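Trainee: everything below, folded, please.
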Amino acid sequence: MSAFHALTLTALDGTELPLEQFKGRLLLVVNVASECGLTQQYIALQALYEQYQAHGFSVLGVPCNQFGKQEPGNAAEIQTFCTERFGVTFPLTEKLDVNGSTNHPLYRLLAGEGAEFPGEITWNFEKFLVDGQGRVLARFSPRTEPNDPQLLKAIDEALAV
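Mentor: Okay, here's the model as predicted:
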C-alpha cells in the first residue's frame, strides 16, 4: 500500500476517513476555507465531483485555518456551511495545518521534501491530483478554477475518459 493510502484522517463528523478507500480512484485534494475570496470554488468542485464520480474520481476537501484565519468555524459549522450554501457531498476532513512545523503528514507527502511537487501551500484552494496508486500527478494553484481546461485535461487523461 502506498504511503498516501496508509494515512487515516478524521472526517468532519468525527469518523475515521482512511485514504485507503480512495485506492484505485483519482482524487483531487483541496485545502478549503469558508471565508476566502475563492470559496465560490466549492460550486465548481461539487460539479466536478458529480461529473466524474462514476468514472472513479473524488474530491477531498481539507479545511485549513492557516491563511488569514479564513476557516474559523468548528466541524459542525463547516459542514453546515458547505452543505447548505454549496450542496457539497464530497468528503471533508477535520481542519488540518498544511504548512509549517505542525503540518499534517498528508501535506508532508503532497508537498514536503521529496514530493513530486514540493513547496509551501500558497493559499486556500490549492489542488493536488492524486492517482489511484497514491502518486501526485499534478499540482494546481489556488486561483486555478476546478473547471479550468488544464485541470480538466489532467483529469480526463488520468481517467482515460
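Trainee: hey, let's count contacts and neighbours off CA atoms from now on
Mentor: OK.
Trainee: in contact with Gln66, which residues?
Mentor: Taking Cα atoms under 8 Å, 6 or more residues apart in numbering, we find Gln66 in contact with 97-99.
Trainee: this one as well, want them side by side:
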Amino acid sequence: MTRFHDFSAIDIDGHERALSEFAGQVLLVVNVASRCGFTPQYAGLERLWRERGERGLSVLGFPCDQFGRQEPGDEAQIRDFCALNYGVTFPMFAKVEVNGPGSHPLWQWLRREKRGFLGFLGDGAIKWNFTKFLVGRDGRVLARYAPNQKPESLASDIDRALAEPRSG
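Mentor: Sure, this is the predicted structure:
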C-alpha cells in the first residue's frame, strides 16, 4: 500500500527531499499560489504550523501555476513573497502540476486517495489553488478540504489527528 512517505519532491531551494522525513507527523499538504484570492490563507497556514508544530504538525506548501496563472514566479520569487508578505517558515516545495499528465506523482496519489466533492464521478482533479489534504502520522490521507475552507476551520480535525499515538 502506498503512503505519503513513499514519495519525494524537490524543495523550494532545489533539493530533492524524501517525504519519509515527515514520517510520524501529521501533515497538511496544500497547493498554493501567490496571486490568488485565497493567498491570504498563507497567514492561517503559518499560524497552524507555529501553534501545532511542536506537537507534530507540518504544513507543506506546493506552489502551482495551473489555475489562472496565479503562481507565475520562479521558486526564489515565491519563497521571498511568502516570507516577506506572510512570514512563512513552513516547508515549501518547488512548483508542481497537480492535474493532468504532468502532475507530480504525489498529487496523483492524493487525488486518488480523496477524490473530493463528486469525486466518484471523475478523476478527483484539484479544482483550484489552496486545496488541502490532511495526512495522518501513518502516511494515509485522512481528509480533503476545498480551497475556500480557511486553515483555522481545520483545527479540530488536525487536533484529533495529533492526538493519535505516534507509531514506533
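Trainee: strands along the first structure, start to end?
Mentor: All strands of the first structure, identified by DSSP state E, fall at 8-10, 16-18, 26-32, 57-63, 127-130, 136-140.
Trainee: can you give me the buried ones in the second one?
Mentor: When you say that, I think you mean strand 16-18 of the first structure. 17-18 (16 or more other Cα atoms under 10 Å).
Trainee: picking up where we left off before, most neighbours out of the contacts of Gln66 of the first structure, which is it?
Mentor: Greatest neighbour count in those, by other Cα atoms under 10 Å, goes to Val98: 28 neighbours.
Trainee: check contacts around Pro105 of the second structure.
Mentor: Counted by Cα under 8 Å, 6+ apart, Pro105 of the second structure has contacts Phe7.
Trainee: what does Asn31 of the first structure give?
Mentor: By Cα under 8 Å, 6+ apart, the contact set of Asn31 of the first structure is 61-64, 98, 124-127.
Trainee: what sits closest to it if chain neighbours are left out?
Mentor: Val62 (4.4 Å; Cα to Cα, 6 or more residues apart in numbering).
Trainee: got it, and Val59 of the second structure?
Mentor: Leu28 (4.7 Å).
Trainee: ok, back up a step: tell me, how many residues neighbour the residue nearest to Asn31 of the first structure?
Mentor: 23.
Trainee: ditto for Asp80 of the second structure
Mentor: Using other Cα under 10 Å: Asp80 of the second structure sits among 13 other residues.
Trainee: repeat for the one 5 residues further on
Mentor: Asn85 of the second structure sits with 12 neighbouring residues when counted by other Cα under 10 Å.
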